[in-house]
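Engineer: build me a model from this:
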Amino acid sequence: MRTTAGNRRALPRAAVIAAAVLVASPLTAPGAAPALAATSADGFASVSALGQNGTTGGAGGAVVTATTPAQFLDYISRSGPLVVQVKGTITLPTGSSDGMHDVSSDKTVIGLGTDARLVGGGLNIGLPVDDDVTSPPANAVHNVIIRNLSISGATDDLINVQMFSHHIWIDHNDFSNGDDGAVDIKRGSDFVTVSWNRFHDHDKTLLLGHDDDNGAQDIGRLRVTYHHNYFDGSDQRNPRVRFGESVHVYNNYYRDNSYGVASAMNAGVVLEGNYFYSVNNPGRVDFSGDLGRMVQRDNILVDCNHEIETRGSVVEPRTYYAYTLHRAAEVPTVVPAGAGVGRI
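Structural biologist: Okay, the predicted model is just below:
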């Protein structure tokens, strides 16, 4: 049965709701192994804009290895390009920052092996909050890559991106047990890709746009790609979107969530090629605040209680970048096999 716009009636358990597959040519054979991890940013993080040609992180800078909190905090705060390798477990202090620690521009923060961990604190990518700033400042934090890290137990967010930060790539990480958001993106941030991460044992997962009254900073920005993420029992906000357009959510695997994607405050979301298993509300535009917009295609819903709500039209992501989809039926195999740490 095809999903229909605005239809919120409950579906029988064990029902399978699949939108028609409209991909013009085969992408991968059923059961095929996942593709090798990308070596460079894709999605919105790859777009040339705001004086930045894609996202390269610390490329061209020195390579350093952090094994202690003092080393780590020193390296991520330095000016200029730097590749910061994380070895083993680093426990971040709470102190006066509520456990949030600033990452400066032109940084790659990458875990070594399969056991690199940040615990007890989170990463902040962005200038201090200032409601009076309504356009990107010249010193906005930009060009940051976070990869191959397990981040857990923060007293606030695990990662927070704010204040017009742009060209951020968050890829192949494991996120769990934060007190607030896992990855929050807000206050005019732009050109971000969140890819191949596993989210589990967490409630409020992905916030995109923090407040219904923040249109002055957010309208025309918050362009984010979410692809090939494993929402493994993460309860809600996968993501919860305000204002952003285009927001591209594709080839993600949702398992046992209260809701998948919510679009509000006239946000524009393209939802395609995802697999939803046991998700109460896979996609919503009638949520809270003003209605959002959502275009859906090629998604598969299994044991879900509601259909995907759709409304209006959305600027297509292909306006900005090219991408290749897996078939939605492959997602439950491909995404758990490739998402998280130790897969790059």
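Engineer: CA atoms for contacts and neighbours, from now on please.
Structural biologist: Fine.
Engineer: now do the closest residue in space to V247 that isn't next to it in sequence against H101, distance only.
Structural biologist: Nearest residue to V247, sequence neighbours excluded (Cα to Cα, 6 or more residues apart in numbering): V269, at 4.7 Å. According to Cα to Cα, to the nearest Å, V269 and H101 sit 30 Å apart.
Engineer: so which of these two has more stuff around it?
Structural biologist: The neighbour count for V269 versus H101, taken as other Cα atoms under 10 Å, is higher for V269 (36 against 20).
Engineer: against L222, how distant is the more buried one?
Structural biologist: In terms of Cα to Cα, V269 sits 11 Å off from L222.
Engineer: which other helices and strands contact the helix or strand that contains I110?
Structural biologist: Using DSSP states H and E, I110 maps to strand 107-111. The contact analysis (3 or more Cα pairs under 8 Å, 6 or more residues apart in numbering; DSSP states H and E) places strand 107-111 against strand 82-86, strand 142-147.
Engineer: just want the angle from it to strand 142-147.
Structural biologist: 10 degrees (axes from the mean of the first three to the mean of the last three Cα atoms, to 10 degrees).
Engineer: surely V315 is within a helix?
Structural biologist: No: checked against DSSP: H, G, I helix; E, B strand; the rest coil, V315 lies outside a helix; its state is coil.
Engineer: now the second one, please; I'll put the structures next to each other:
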Amino acid sequence: IDDASPGYASQNGGTTGGAGGTTTTLSSYAAFTSAVSGDKAKVVVVKGTITKTADQVRVGSNTSIIGTNSNAILENFGLLVKEASNVIIRSLGVRKVKTDNGNAIDILTVSNPFLHDHYKASLIGHSDNNKAEDTGHLHITQNNNYYYFLNVNDGINTRQGVQVLIESNAFVGSKEPLYSTDSGYAVANGNDFGDGSNSALAGTLKSAPYSYTLLCSVKVQSAVVGTAGQTLTF
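Structural biologist: From the prediction side, this is the model:
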């Protein structure tokens, strides 16, 4: 539970979250905001749904936040990881949050979530206005993720000079599964683009600095759909 791998989160010494710290199980907003604050190692276990109309709850460094099962949900508020490191968020539902963004995030793995019913579920490197802050950062791995939105046209849009390595993905019903805007680049291997095609500019990122095992694209749908998301139970 307290180890984030594979992906970029395994780099720079790895990501262990609150391993070795105190464990707190809770079900209220007040207890949650208190438990995730500060930089001491800690594991916060969310039991049930916590509802609070609020902005974001700031999460300190060296923190693991884990949901006990599919009923562990944060509703009407989100999480802010700012000027913090070594954070793991796992098997936790988050819904009805305000839209927001983050800058200069680095060394991140997003794995096994079910992201649905929103057509802007993952925006990385959004504007030239943040070029000075973002350049040299935004090293992000996304793997085994299930994105679902009815009648969406877009898949992956690489932009603003970004280099993306895209391997063994399956796209269903996307007219533009992979394309470029504003000089974004991609290397694509072994993907199933469905009825669409890859129109992205050819990139140069051909490998990642960590090891991983790929699923064949024909196996992706059966392996990911139904298993991604809140599947942890304890």
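Engineer: superposed, what's their TM-score?
Structural biologist: TM-score of the superposed chains, computed with TM-score structural alignment, normalised by the length of the second structure, equals 0.93; 233 aligned residues with a Cα RMSD of 1.8 Å.
Engineer: re the thing from before, what would the helices and strands packed on strand 107-111 of the first structure look like in a markdown table with distance to V331 of the first structure?
Structural biologist: Shown next, in a markdown table, are those (distance: least, Cα to Cα, whole Å):
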| stretch | distance to V331 of the first structure |
| --- | --- |
| strand 82-86 | 30 |
| strand 142-147 | 21 |
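Engineer: which stretch among the ones you listed comes nearest L207 of the first structure?
Structural biologist: Closest approach to L207 of the first structure among these is made by strand 142-147 (17.6 Å; Cα to Cα).
Engineer: give the aligned range of that closest one in the second structure.
Structural biologist: The aligned range for strand 142-147 of the first structure in the second structure is 85-90, by TM-score structural alignment.
Engineer: quick one, helices of the second structure?
Structural biologist: With helices called from DSSP state H, the second structure shows them at 29-35, 131-134, 217-224.
Engineer: name the surrounding residues that touch the second one.
Structural biologist: The reference is to helix 131-134 of the second structure. N103, A104, I105, G125 (Cα atoms under 8 Å, 6 or more residues apart in numbering).
Engineer: filter those residues to the buried ones?
Structural biologist: Buried members of the contacts of helix 131-134 of the second structure, counted by 16 or more other Cα atoms under 10 Å: A104, I105, G125.
Engineer: gap between the residue lying closest to the first one once chain neighbours are set aside and I156 of the second structure?
Structural biologist: So the one you mean is A104 of the second structure. Nearest non-adjacent residue to A104 of the second structure, counting by Cα to Cα, 6+ apart: D134, 4.4 Å away. The spacing between D134 of the second structure and I156 of the second structure, counted by Cα to Cα, is 19 Å.
Engineer: next: L108 of the second structure.
Structural biologist: Counting by Cα to Cα, the gap from L108 of the second structure to I156 of the second structure is 18 Å.
Engineer: and the two? which has more neighbours close in?
Structural biologist: Neighbours per residue, other Cα under 10 Å: of L108 of the second structure and I156, the larger number sits with L108, 23 against 19.
Engineer: and the more buried one, how far from K120 of the second structure?
Structural biologist: With Cα to Cα as the criterion, L108 of the second structure and K120 of the second structure are 19 Å apart.
Engineer: kindly report the same for S111 of the second structure.
Structural biologist: Taking Cα to Cα, one finds S111 of the second structure at 17 Å from K120 of the second structure.
Engineer: who has more neighbours, these two?
Structural biologist: In terms of neighbours (other Cα under 10 Å), S111 is the more surrounded of S111 of the second structure and K120; the figures are 19 against 11.
Engineer: about what we covered before: what do we get in the first structure for the residue nearest to A104 of the second structure?
Structural biologist: Using TM-score structural alignment, D134 of the second structure pairs with D218 in the first structure.
Engineer: for that match, grab the count of nearby residues.
Structural biologist: As a burial measure, D218 of the first structure scores 29 neighbours (other Cα under 10 Å).
Engineer: quickly note the distance from it to T193 of the first structure.
Structural biologist: For D218 of the first structure, the distance to T193 of the first structure - Cα to Cα - is 17 Å.
Engineer: same question for T155 of the first structure.
Structural biologist: Distance, T155 of the first structure to T193 of the first structure, using Cα to Cα: 24 Å.
Engineer: looking at the two, which is more packed in?
Structural biologist: Comparing T155 of the first structure with T193 by other Cα under 10 Å, the one with more neighbours is T193, at 25 against 19.
Engineer: wait, that one touches I168, no?
Structural biologist: Yes: the criterion here is Cα atoms under 8 Å, and T193 of the first structure meets it with I168 at 6.5 Å.
Engineer: now for these two: what residues contact both?
Structural biologist: What both T193 of the first structure and I168 touch, as defined by Cα under 8 Å, 6+ apart, is the set A45.
Engineer: and P113 of the second structure, what pairs with it in the first structure?
Structural biologist: In the first structure, P113 of the second structure lands on N197 (TM-score structural alignment).
Engineer: residues contacting its match?
Structural biologist: Each residue near N197 of the first structure by Cα under 8 Å, 6+ apart is listed here: I170, D171, H172, N173, D174, F175, H228, N229, Y230, A339, G340, V341.
Engineer: one step back: among the buried ones among the contacts of helix 131-134 of the second structure, which are located in strands?
Structural biologist: Using DSSP state E, no member of those falls within strands.
Engineer: tell me the one of the residues you listed nearest R90 of the second structure?
Structural biologist: Minimum distance to R90 of the second structure across these is 18.1 Å, recorded for I105 (Cα to Cα).
Engineer: nearest spatial neighbour of that closest one, chain-adjacent residues omitted?
Structural biologist: L138 (5.4 Å).
Engineer: for that neighbour, give its distance to D106 of the second structure.
Structural biologist: Taking Cα to Cα, one finds L138 of the second structure at 5 Å from D106 of the second structure.
Engineer: ok, now G38 of the second structure?
Structural biologist: For G38 of the second structure, the distance to D106 of the second structure - Cα to Cα - is 20 Å.
Engineer: then P113 of the second structure?
Structural biologist: 19 Å.
Engineer: give me the most central residue, the first structure.
Structural biologist: Central residue of the first structure (Cα atoms, centre = their mean): V194, 3.3 Å from the mean position.
Engineer: quick check: that one touching Y226?
Structural biologist: Yes: counting by Cα under 8 Å, Y226 is a contact partner of V194 of the first structure at 4.9 Å.
Engineer: circling back to that earlier point, next, format the helices and strands packed on strand 107-111 of the first structure as TSV and append mean neighbour count and distance to G57 of the first structure.
Structural biologist: Formatted as TSV, these follow (neighbours: other Cα atoms under 10 Å; distance: least, Cα to Cα, whole Å):
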stretch	mean neighbour count	distance to G57 of the first structure
strand 82-86	24	8
strand 142-147	25	5
